[in-house]
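Student: Test case, fold it:
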Amino acid sequence: MPVVREFTLPDLGEGLTGAEVVRWMVEVGEVIAVDQPVVEVETAKAVVEVPCPYGGVVTARYGEPGEEVAVGAALVTVAVAPPAGSGSSDGDGLPAGVERPLVGYGVAEPDRGGRRRRVGAAVAAPAVAPVAVPVAVPVAVKASAVVPVISPLVRRAAREHGIDLALLTGTGRDGLILRADVERAVAALDGRSAPAAPAAVPGSAAVPASAVAAAEVVPLRGLRRAVAEKLTRSHREIPAATCWVDADATELMALRRQLNAAAGPKVSVLALLARICTVALARFPELNSSVTEDGSGIIRHQVVHLGFAAQGERGLVVPVVRGAQALNTEQLGAELARLTESARSGSLTPAELTGGTFTLNNYGVFGVDGSTPILNHPEAAMLGVGRIVAKPWVHQGELAVREVTQLSFTFDHRVCDGGTAGGFLRFVADCVEQPGMLLRQL
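Tutor: I've put the predicted structure just below:
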């Protein structure tokens, strides 16, 4: 007889307590192999595929796209067929009662060929013959026309009250079904009073229901919720201060053009700024630090894990270049380019998004000059770089057109005073204006 095994959402690392279902990769009744990815979920760190350690027939799956599943809660159940001629083990080939571990879970190498990065390594398994078992479906699944619903909260409310969304007429823009529409349908079933539908204003022309503007609460989930919580904590706990200075970047840009005229990989402005940061942190190591959880001490980090702001498909993320102080400009450029591409494709792993000790924020790419950003908790400092633009500038006693940028430096006032922060920023500005100064540090 087949054994129905329940696969629960595993701990995806970094102390996460749950994940949001993005899309299902298998259907109820489908035959799956051992370690086949069954669902794609979004955590606070990344979007990952979750493989199931059992091979057999999927009998049920739990959670709809947009819903959050807690760690340890059921994801799918699988009918596992026992091996032929054996009655002492389950369908995964282990003795009865022994749960098979996820193969390679959490240590898979990057999958360069795909859009997403796999959490676990897929392991080939013999095909499992279909098993005739009762299929328990937690949520009714049926093929139907696309229902105009955006909010997962609306879908959940309809499901909990047994409302068929396909039968509702939405009062939102372009027929969008709102929460109020579901509440009216529920009230109609049990006789309660319901929120009134939008009505035309007396004395005015009739307004179509689809044209009535409506407000809707968008839930904070996944990455956005993690960012919101982190920024709130940073703003609440860290006494941050910001100083800034304008710098003449003409010589730095000339150096970049000179380097890129030679054979070899191209050098980006971000790579040059990253190299300047690592040199500056060697001179001011107190800024490569963080305050302990209880606030009783300061942790001085011996290596620089350099975070940098990058725009990805899930929004602004901060990938981390580990051991940046040991990389030269060309190596920094290669790692920055690799992580930037991973951010754009949405394939960054949780490990590549955590553990930073200092952040470089090049917001000049958005066409702005200055900013006073919130620190990336628990880091103690962040260097911001505005756009590099031609401006009138006094150079060697004469007015000239130079390439100028604004540098801003936000720091945790608990780890240093203004003199240290000012010294760091001034050194960075001097390196931007006279990049030859870096030769003293190499």
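
Student: all contacts plus neighbour counts: C-alpha atoms, from now on.
Tutor: Will do.

Student: that's a strand at residue 246, yeah?
Tutor: Yes: Residue 246: assigned to a strand according to DSSP: H, G, I helix; E, B strand; the rest coil.

Student: Was I right to think it contacts residue 403?
Tutor: No: here residue 246 lies out of contact with residue 403, judged by Cα atoms under 8 Å, at a distance of 10.6 Å.

Student: More neighbours: these two, which one.
Tutor: When neighbours are counted by other Cα atoms under 10 Å, residue 403 comes out ahead of the other of residue 246 and residue 403, with 19 against 15.

Student: what about that one, is that helix, strand or coil?
Tutor: strand.

Student: what's it in contact with, if anything?
Tutor: 248-250, 388-391 (Cα atoms under 8 Å, 6 or more residues apart in numbering).

Student: One more: residue 361?
Tutor: Residue 361 makes contact with 308-309, 382-385, according to Cα under 8 Å, 6+ apart.

Student: which residue sits closest to it, ignoring its sequence neighbours?
Tutor: The shortest distance from residue 361 to any non-neighbouring residue, by Cα to Cα, 6 or more residues apart in numbering, is to residue 384 (4.7 Å).

Student: The one you found: how many residues sit nearby?
Tutor: 24.

Student: Now do the SS call for it.
Tutor: Assignment for residue 384 (three-state DSSP): strand.

Student: and residue 394, what helix or strand is that in?
Tutor: strand 389-395 (DSSP states H and E).

Student: contacting residues around that strand?
Tutor: 399-405.

Student: Over to stretch 305-321?
Tutor: 223, 274, 322-324, 332, 335-336, 339-340, 343-346, 348, 352-362.

Student: what do you get if the cut-off is 6 Å, keeping everything else the same?
Tutor: 322-324, 343-344, 346, 352-353, 356-361 (Cα atoms under 6 Å, 6 or more residues apart in numbering).

Student: Before we compare anything, build this one as well:
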Amino acid sequence: MPQVLEFKLPDLGEGLTEAEIVRWLVEVGDVVAIDQPVVEVETAKAMVEVPCPYGGVVTARFGEEGAELPVGAPLLTVAVGSAEEDRAEVPSAAGVAETESSGNVLVGYGTGAPRARRRRVRPEAISASAAAAVVAPDVPRPVSAVVPEVVPGPVAVVSPLVRKLARQHDLDLRQLTGSGPDGLILRADVESAIRAAADGKAGRAAAASAPISPAVSATAQVSASASVPVSSSAAVERIPLRGVRGAVADKLARSRREIPDATCWVDADATELMAARAAMNGAGGPSAGPKVSVLALLARICTAALARFPELNSTVDLEAREIVRLPAVHLGFAAQTERGLVVPVVRDAQARNAESIGVEIGRLTEAARTGTLTPAELTGGTFTLNNYGVFGVDGSTPIINHPEAAMLGVGRIVAKPWVHRGELAVRQVVQLSLTFDHRVCDGGTAGGFLRYVADCVEQPALLLRTL
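Tutor: Sure, this is the predicted structure:
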């Protein structure tokens, strides 16, 4: 006899307490295998596919796409029967045993069973005892318990921001033709459809408000319009602070509240650094390996500077009133994505050369762009490098990424007049700014760190001592 089991939103780790449903991967009536992903959720850290530890027939789902659920809230219910009953109902769903489950809830930590092909079971095929268990008083009413007649196909959308924007404006993505590669639906496609829908509504409203009879006098029209107040401003838009944006807001507010930060900055001549990079990437031809980026070189300079000034690779334990110096440099770098600002972390950067750091930065940047960074890749940083020069600005006073002790900001590298060897010349100049926690060190240490970084930018040969 089938038994209905309830699967709740699991603890996804890293202190996360809630998640937003981005996309359901199964419908009511589908047969699922043990550890098969059933829903895609977005947390404050990353996008995660959540597998169900039970194998059987989905009898109910809880929560619509876009809904935010706390950890422990019901996700779905599954009717689990004996292996003989499952084979009788659905021959291909072999191996589903009564109350059998993996006990795992995260992708990559399951039993390794292959994902079963999705099968739809007619509602009448579920036994009466299973149906009775679904509507029992101790099980909440599902948001959607009706099997749709038409199963929608996949939508060519990669960005969760595009999906969210479409949901906010009640736009059916399946009615759009994407302008991206292979028909990929881009944000511009959604915004264009939203504008078209708004123009259509405005036209219908104008037609509905046209005078019914031409006999109405101009005086009467002016009097009527004067009696109705007209707002000169557009409707106020409210954007929820949740997901990545909410996590960033909380962290920045906590940093400003708890950390007594200070900023120092210096202009540096980066001409020799750019020449060294060109020489590195030009040596050896096509077989020389991946190109070394400016960000990778700056990251390697940071690890060398932190070896000389370990005070800045630390954190503050408020309860113990201690400064905790950290042995490894887990270097975070700020990356702007469609989901918002994220800070992927290069682990053990102090043990990597510039090429290795560059490869890892490239991998993490691509994962950030596609929204596939894991929570582990977004946490545990000890020092952050922020290249805001990509936005075309020279300087900034960055906010420290709590609970770290410092952040190095890098402006754009731009040609400027500069005194070089006693003569005025046009050089490639960059502004470097260091925001640091004044509790972990004084200005002398922070200035020494920043000066060493600037010296390495101006004279890259200084790094040969530490390579």
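
Student: And the TM-score between these chains?
Tutor: After superposition, the two chains reach a TM-score of 0.79 (TM-score structural alignment, normalised by the length of the first structure), with 379 aligned residues with a Cα RMSD of 3.1 Å.

Student: The equivalent of residue 298 of the second structure over in the first structure: how many residues sit nearby?
Tutor: Alignment note: residue 298 of the second structure maps to residue 273 in the first structure; criterion TM-score structural alignment. Counted by other Cα under 10 Å, the residues lying close to residue 273 of the first structure total 21.

Student: swap in residue 206 of the second structure?
Tutor: Residue 206 of the second structure, neighbours per other Cα under 10 Å, totals 10.

Student: and the gap between it and residue 221 of the second structure?
Tutor: From residue 206 of the second structure across to residue 221 of the second structure, the span is 15 Å (Cα to Cα, to the nearest Å).

Student: residues touching residue 268 of the second structure, list them.
Tutor: 429-430, 454.

Student: can you name the residues of the second structure that stretch 352-360 of the first structure overlays?
Tutor: Residue span in the second structure matched to stretch 352-360 of the first structure, by TM-score structural alignment: 377-385.

Student: so stretch 309-318 of the first structure corresponds to what in the second structure?
Tutor: Counting by TM-score structural alignment, stretch 309-318 of the first structure corresponds to 334-343 in the second structure.

Student: most neighbours, which of the contacts of stretch 305-321 of the first structure?
Tutor: residue 358 (29 neighbours).

Student: hang on, the earlier thing: which one of the contacts of residue 403 of the first structure is nearest residue 99 of the first structure?
Tutor: residue 388 (58.0 Å; Cα to Cα).

Student: what residue of the second structure matches up with that closest one?
Tutor: With TM-score structural alignment as the criterion, residue 388 of the first structure pairs with residue 413.

Student: Verify the contact between that match and residue 432 for me.
Tutor: No: using Cα atoms under 6 Å, residue 413 of the second structure is not in contact with residue 432; the gap is 10.2 Å.

Student: so after the longest helix seen in the second structure, what's the next helix or strand?
Tutor: For the second structure, the longest helix by residue count, based on DSSP state H, is helix 187-208. Sequence-wise, the next helix or strand downstream of helix 187-208 of the second structure (DSSP H and E) is helix 218-226.

Student: Would you mind getting the average deviation of whatever helix or strand comes next after that next one from the first structure?
Tutor: Next in sequence after helix 218-226 of the second structure, counting helices and strands by DSSP H and E, comes helix 243-258. Compared with the first structure after the fit, helix 243-258 of the second structure shows a mean deviation of 0.7 Å (mean Cα distance after the TM-score superposition for the first structure).

Student: In the first structure, which residues correspond to helix 243-258 of the second structure?
Tutor: The aligned range for helix 243-258 of the second structure is 222-237, by TM-score structural alignment.

Student: Now tell me what touches the matching stretch from outside.
Tutor: Looking at what lies outside stretch 222-237 of the first structure - Cα under 6 Å, 6+ apart - the contacts are 42-44, 377.

Student: Please settle this for me: is residue 155 of the first structure part of a helix?
Tutor: Yes: the assignment for residue 155 of the first structure is a helix, going by three-state DSSP.

Student: Tell me the secondary structure at the closest residue to it other than its chain neighbours.
Tutor: Excluding its sequence neighbours, the residue lying closest to residue 155 of the first structure (Cα to Cα, 6+ apart) is residue 149, at 7.3 Å. For residue 149 of the first structure, the assignment made with three-state DSSP gives coil.

Student: ok, back up a step: output the contacts of residue 403 of the first structure as JSON lines; include the columns distance to residue 1 of the first structure and neighbour count.
Tutor: Converted to JSON lines, these look like this (distance: Cα to Cα, whole Å; neighbours: other Cα atoms under 10 Å):
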{"residue": "248", "distance to residue 1 of the first structure": "77", "neighbour count": "24"}
{"residue": "249", "distance to residue 1 of the first structure": "74", "neighbour count": "24"}
{"residue": "250", "distance to residue 1 of the first structure": "76", "neighbour count": "19"}
{"residue": "388", "distance to residue 1 of the first structure": "70", "neighbour count": "21"}
{"residue": "389", "distance to residue 1 of the first structure": "73", "neighbour count": "17"}
{"residue": "390", "distance to residue 1 of the first structure": "77", "neighbour count": "15"}
{"residue": "391", "distance to residue 1 of the first structure": "79", "neighbour count": "13"}
